[in-house]
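S.K.: Next comes the sequence, and after it the predicted model I'd like to discuss.
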Amino acid sequence: MHFDRKEKDDETLLSLYKRLLYPRMVEEKMLILLRQGQIGKWFSGIGQEAIAVGAALAMNAEEYILPMHRNLGVFTSRDIPLRNLMAQWQGKMTGFTKGRDRSFHFGTQEFKIIGMISHLGPQLALADGIALADLIAEKKQATLVFTGEGATSEGDFHEAVNVASVWNLPVIFLVENNGYGLSTPINEQFNCNDLVDKAIGYGIEGIQIDGNNVLEVFDTITEITKNIRANPRPVLLECLTFRMRGHEEASGTKYVPPHLFEQWAEKDPVKNFERYLFEQGILTDKLLQEIKTGFKTELDQEVEQAFKDADPEPSAVTELTDMYYPYIQQVIPPAEPSVETRYLDAISDGLRIGMQQHSNLVIMGQDIAEYGGAFKITAGFAEEFGKARVRNTPICESAIVGAGLGLSINGYKAVVEMQFADFVTCGFNQIINNLAKTHYRWGEKADVVVRMPTGAGTGAGPFHSQSNEAWFTKTPGLKIVYPAFPYDAKGLLLAAIEDPNPVIYFEHKLLYRSLCGLVPAGHYTLEIGKANWLKKGQQFTIITYGLGVHWSLSYLYDHPELSVNLVDLCSLQPWDKETVATAVKVTGRVIVLHEDTLSSGFGAEIAAWIGEHCFTALDAPVMRCASLDTAIPMSKLLEDQFLAKSRLHETVQKLMAY
């Protein structure tokens, strides 16, 4: 292995060696503890230390790094105390996730490190969002994100690299090519000669280096960051290396031909650099022994201290509270006159005011800039706020949701538009496993609103008409709002934008241009989690939301003889249990109505809660009225049959006859 010291003095080279040796010794300590049964799992980076150490040291302290579970050297090079890392691995309260997640699945704003989740690829999009925030703020900074050769096969890799290329984001996509994705060799993972060749397809620069040469890693990334800070653009960096132990210790290495271990043992990053320093007269046997003795003493002390740290004390209240970033909403009442406004225009007005009030708010989505979005809600926004903050995106829902989280991590707010709520399936992982769990895992907010044009009634068929709110209402960490009127649409959207927690905002497409109502001009907000009690009566109660509200109003208009309580939930997570309970107790009879399919729709949760908490007030079983348990058909006749509206009268009669 050839080392080119360039202008580095002896002290710098010795410091690099210490940074390289330290994680190796930590790992060796962890393997001993693993054999002793004192830790439960370990992902070894032995043989790959030069990449993590060289890369981390090449970045400025204020620049974000997004490592993976084999990058201990990133954490140690950023001087995170071993005691804190050990507490994290042990599930202690002093760990970064308070015992809620393991390994390196955490982030820390103090050290500008954002850890991975087990799905491997999603952190790449977060790097895009972090870099985008720097770009908009005109900070001359770079972002470094790690991935493995296996994850380059994932759609997240393609989406994130493509977005970075299209937007000229200063991101280094560092691929650690260690030959195996768990047990699958690279010849079964990709068919190009080298992973760096993938850069060609994205129109970006690709560089391949020896990942076991710490000087080559450090110098290459130092040069790349210098360039992309001044001239923002992404770079794909492939670091060739080898994993000298199993994917994790329990998996073993029997699938690896023995001769590969022999070949790569000769390329050991620590031993080769150590040999070089001996040759240069920088390192001596005495000095090496002093360094190792000092490290060993430190390791033993830090580990022992971590073992003494407190375990988490189970508390349901604490766990439930920590699902969300601490936030007490201050409701802002309307202060200006109301004007007749379409549902669509109320949403547009709310977005516009949000953009005016929050200079750090970025809107992203397909065709939302000059075109104004599929429904023209953002028409004129690009001209008013600039394309830096009103961003057309490639068709890549996962990357854009992830970029929204990255923006939030780096001090911005994000509104992400799904062109249709149906398309959110392509960004499902980012919402469910990143947005929803980030605060619970390591205390970071996820200040992202996902707008969801939803619902049927236009004959748009199975892929443009679904009501999919129940996919999200069961996911802790998300807030869900679903306004039925223009007044609520604007007030709840502004509340969602102000809330630092992830909010899924459903807006019904059928109502866009067909529904008008009085909406105050200017800024106001409505309480997330508060229902509207629209009508009061004595015979029965309808609990509903979204288009179900208008079905109910229409039905009651046609049946003036009925005396009915009508409650519009407005918010589905959290939802207004107090109002529901009060309304139910007035009548003792309840219909839970929604547009979604019957089985496991959100109405099932409402009905179950009423049955459990209001049982003694009921004079009849709680009845659900929902759409058929089928996909949504296109034909108007079939769609009408599918929708719950067609069964509302039948359900009312059944309830009244009980």
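M.R.: On my side now, so go ahead. Because the structure is predicted, anything quoted here is derived from the model rather than measured.
S.K.: make it CA atoms for all contacts and neighbour counts henceforth
M.R.: Will do.
S.K.: a helix runs through residue 245, doesn't it?
M.R.: No. Read with DSSP: H, G, I helix; E, B strand; the rest coil, residue 245 is coil and lies in no helix.
S.K.: Leaving out the residues flanking it, which one is nearest to residue 76?
M.R.: residue 23 (6.8 Å; C-alpha to C-alpha, 6 or more residues apart in numbering).
S.K.: and what of residue 579?
M.R.: In this structure, residue 579 finds its nearest non-sequential neighbour in residue 531, 6.8 Å apart by C-alpha to C-alpha, 6+ apart.
S.K.: pretty sure that neighbour is touching residue 572, no?
M.R.: No. Judged on C-alpha atoms under 8 Å, residue 531 makes no contact with residue 572 at a distance of 9.3 Å.
S.K.: The residue nearest to residue 76: neighbouring residues, count only.
M.R.: For residue 23, the neighbour count with other C-alpha atoms under 10 Å is 25.
S.K.: State the helix or strand in which it lies.
M.R.: Taking DSSP states H and E as the definition, one finds residue 23 inside helix 10-35.
S.K.: quick one: buried residues of that helix?
M.R.: Across helix 10-35, burial judged by 16 or more other C-alpha atoms under 10 Å covers 13-14, 16-27, 30-31, 33.
S.K.: Give me the helices and strands touching the helix or strand following that helix, please.
M.R.: As assigned by DSSP H and E, the chain's next helix or strand after helix 10-35 is helix 49-58. Contact partners of helix 49-58 among helices and strands, from 3 or more C-alpha pairs under 8 Å, 6 or more residues apart in numbering; DSSP states H and E: helix 10-35, helix 72-77, helix 214-230, helix 269-279.
S.K.: Which among these is found nearest to residue 471?
M.R.: Nearest of those to residue 471, taken as C-alpha to C-alpha: helix 72-77 at 35.8 Å.
S.K.: okay, now the one to match up with it:
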Amino acid sequence: MYFDRKDKSDQTLLDFYQRLLFPRLVEEKMLILLRQGRIGKWFSGIGQEAIAVGATLAMDSQEYILPMHRNLGVFTTRDISMRRLMAQWQGKTTGFTKGRDRSFHFGTQEHHIIGMISHLGPQLALADGIALADLLKGKKKATLVFTGEGATSEGDFHEALNVAAVWNLPVIFLIENNGYGLSTPVAEQYHCKNLVDKAAGYGMKGIQIDGNNILELYDTINALAVSLRENPEPVLVECMTFRMRGHEEASGTKYVPADLLEQWAIKDPLNNYERYLLEEGVLTEQQVTKMKVAMHAEITSGIEQAFLDPEPKADPDRELADMYAPALSQPVAPPQNALTPNLRFLDAISEALRIAMEQHSNLVLMGQDIAGYGGAFKITAGLSDSFGTARVRNTPICESAIVGAGLGLSINGCKAVVEMQFADFVSCGFNQIVNNLAKTHYRWGEKADVVIRMPTGAGTGAGPFHSQSNEAWFTKTPGLKIVYPAFPQEAKGLLLAAIADPNPVLFFEHKSLYRRLSGPVPEGYYTLEIGKAIRRRNGTQFTLITYGMGVHWAIDYLDAHPELQATLLDLCSLQPWDKAAVKQAVADTGRVIILHEDTLSSGFGAEISAWIAEHCFELLDAPVLRCASLDTAIPMNKNLEHQFLAASQLGQKIEQLMAY
């Protein structure tokens, strides 16, 4: 292995050595603890340390790094204490996640490190968002994100690199090609000769380097970071290395040919660099011994202190509270003497976005065709003229990467609103929503300040892929807020509240209401409370609980049957939802129908019905009935669609309830 020191001083070379040695000694200690049964699992990065250490040394301390689960050297090089790291690994209260997550699944704003989730690829898009936030703020910074050769097979890899290339984002995508994804060799992971060859397909630079040579690693990443700060663009770097231990220790390495392990043992990054320094006279054997003694003491002390740290005490109230970042509890009233002109549902949403862009200078809108074209439904028309295409951004067709970029923007101090062209397409970004957005605050206390606008619902003959009511996909996921307004006034006030809220909010907009429904909407900035229901009608015979289009179906039916005296409760929000208002409405009539456009089985009405049965049983005079759409996909033909929708069954359900 050839080392080129260039203009580095002896002290710099020694500093590099110490940074490289420390994580190796930690790794060796972990293997001892594992054999002693004091820890339960360990993902070893032995033989790969030069990548994490060299790349981290090459980046500015205020630049974000997004490492993987073998990149211990990132954390130690950024001077996170051994005690804090061990507390994290052992699930102690003093760890970064308070025992809620393990290993390196955490982030720390103090050290500008954003940890991974187990799905590997999604973190690449977060790097896009972080880098975009720096560009929008005029900061000359680069972002470094790690991935493995196995994760390059994921769609998230393609999406993130494509977005970074299209937007010229200063991101260094670093592949640690260590030969195996668990037991799967590279020959079964990809068919190209080198992963770095993929860079050309995205129109970006690609560089392959020896991942075991710390000086080559440092010099390459440092030069790239310097360049990207002045001339933003993404770069793909493939670091050739090898995993000398099992995927995790229990899996072993029996599937690896012995001669391959021998070949790579000769290329050990620490041993080779140490030998080089000894030969150059920069380092002595005595210094090595002295360093190891001091480091062993530091490591052992930190570990033993962490073992003594307290275990988390189970507190359901605290756990529930920590699912969400604190949000403003009091709604903001409209300006005094504000006029309330009639606006279409669509225009109320457009006005809310315009006001939010003025209110929050760090707000970024992202979606397919939302800039000059104005979006599929023209809701964002004119916004790019007012606020520029840097903040009103057309995106490639890659929902996962854009949701992930939204989280990256939030991490780096911005707000994001992502428009799904149709709510149906959110399935392509599902993992980012339910595993990244929803869990981030609970796991390590970081907000996920992202709103996802969801044009939803049937009634336009658009068929199975453009008409689904898919709110129930998300209502069971802790950490998300779900909003579903039925009138223009609520659409504006709740959207402004969602954008102000630091938590991830899915904002459902029934597209059949966009142009056919108008109503009074106060001018100016105001917010409504998320989780607060509205009584639309008061009656004594029965209660209708619904939301979205269901509110209008209920109103139309009740208007057509004035003999019926019903209480009509519009939930407005589904997570959180207004349990107190539901209980009062049940108490007022004793008979309940829950109406929604979604299919019957496991729709959100099932949750409300179960809650009423559990908490309001003594208030009921009849079984709770659900009126929902057929348990089929949504047909395109108008006659079939009408038969499918819950509205076609509402009269029969009311008759059934009244006859009980």
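M.R.: Great, that's in hand. All values reported here derive from a predicted model rather than from experimental measurement.
S.K.: thinking again about what came up before, tell me the residue in structure 2 aligned with the residue nearest to residue 579 of structure 1.
M.R.: Under the alignment (TM-score structural alignment), residue 531 of structure 1 pairs with residue 533 in structure 2.
S.K.: didn't its match look like it was pressed against residue 571?
M.R.: Yes. Residue 533 of structure 2 is within contact range of residue 571, at 4.3 Å (criterion: C-alpha under 8 Å).
S.K.: any idea what residue 136 of structure 2 aligns with in structure 1?
M.R.: For residue 136 of structure 2, the aligned position in structure 1 is residue 136, judged by TM-score structural alignment.
S.K.: so how many other residues sit close to its match?
M.R.: Residues near residue 136 of structure 1, counting by other C-alpha under 10 Å: 13.
S.K.: ok, for it, nearest residue in space, not its chain neighbours?
M.R.: Spatial nearest neighbour of residue 136 of structure 1, chain neighbours left out: residue 388 (6.4 Å); criterion: C-alpha to C-alpha, 6+ apart.
S.K.: Would you agree the one you found is in contact with residue 138?
M.R.: No. Using C-alpha under 8 Å, residue 388 of structure 1 is not in contact with residue 138, being 11.0 Å away.
S.K.: So for the two, which residue has more residues nearby?
M.R.: Per other C-alpha under 10 Å, whichever of residue 388 of structure 1 and residue 138 has more neighbours is residue 388, with 17 against 10.
S.K.: what's the counterpart of that one in structure 2?
M.R.: By TM-score structural alignment, residue 388 of structure 1 lines up with residue 390.
S.K.: can you give me the strands for the stretch 401-550 of structure 2?
M.R.: For the stretch 401-550 of structure 2, the strands defined by DSSP state E, counting those that start in this stretch cover 415-419, 450-456, 481-483, 505-510, 518-520, 534-537, 542-546.
S.K.: Output the ones you listed as a markdown table; include the columns mean neighbour count and distance to residue 610 of structure 2.
M.R.: Converted to a markdown table, the strands of the stretch 401-550 of structure 2 look like this (neighbours: other C-alpha atoms under 10 Å; distance: least, C-alpha to C-alpha, whole Å):
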| stretch | mean neighbour count | distance to residue 610 of structure 2 |
| --- | --- | --- |
| strand 415-419 | 26 | 32 |
| strand 450-456 | 26 | 25 |
| strand 481-483 | 26 | 19 |
| strand 505-510 | 26 | 23 |
| strand 518-520 | 17 | 34 |
| strand 534-537 | 14 | 21 |
| strand 542-546 | 27 | 14 |
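S.K.: With respect to residue 351 of structure 2, which of the ones you listed lies nearest?
M.R.: Nearest of the strands of the stretch 401-550 of structure 2 (C-alpha to C-alpha): strand 518-520, 13.0 Å.
S.K.: chain center to that closest one: distance?
M.R.: For strand 518-520 of structure 2, the gap between its own C-alpha mean and the chain's C-alpha mean amounts to 35 Å (C-alpha atoms, centre = their mean, to the nearest Å).
S.K.: That one - contacts with which helices or strands?
M.R.: strand 342-344, helix 488-500.
S.K.: how about these, which one is nearest residue 158 of structure 2?
M.R.: Nearest to residue 158 of structure 2, of all those, is helix 488-500, at 29.0 Å by C-alpha to C-alpha.
S.K.: Just the element for the residue nearest to residue 136 of structure 1, please.
M.R.: Using DSSP H and E, residue 388 of structure 1 sits in no helix or strand.
S.K.: Provide the aligned range in structure 2 for stretch 544-555 of structure 1.
M.R.: The aligned range for stretch 544-555 of structure 1 in structure 2 is 546-557, by TM-score structural alignment.
S.K.: Going along the chain, name the strands of the stretch 251-400 of structure 1.
M.R.: Under DSSP E, counting those that start in this stretch, the stretch 251-400 of structure 1 gives strands at 338-342, 361-365, 390-392.
S.K.: most neighbours per residue, which of those?
M.R.: Mean neighbours per residue, mean count of other C-alpha atoms under 10 Å, is largest over these for strand 361-365, with a mean of 25.
S.K.: The match of residue 388 of structure 1 and residue 138 of structure 2: what is the separation?
M.R.: According to C-alpha to C-alpha, to the nearest Å, residue 390 of structure 2 and residue 138 of structure 2 sit 12 Å apart.
S.K.: Do a quick rundown of the helices in the stretch 101-250 of structure 2.
M.R.: Secondary structure of the stretch 101-250 of structure 2 (DSSP state H, counting those that start in this stretch): helices located at 123-136, 155-166, 214-230.
S.K.: Let me know the angle separating the second one from helix 123-136.
M.R.: For helix 155-166 of structure 2 against helix 123-136, the angle by axes from the mean of the first three to the mean of the last three C-alpha atoms, to 10 degrees is 20 degrees.
S.K.: Ok, the last one next?
M.R.: Put simply, helix 214-230 of structure 2 runs at 50 degrees to helix 123-136, going by the same axes, to 10 degrees.
S.K.: returning to that earlier point: wait, the match of residue 136 of structure 2 touches residue 387, no?
M.R.: No. Residue 136 of structure 1 lies out of contact with residue 387 (C-alpha under 8 Å); the separation is 10.2 Å.
S.K.: How about the residue in structure 2 that sits furthest from its center?
M.R.: residue 563 (49.6 Å; C-alpha atoms, centre = their mean).
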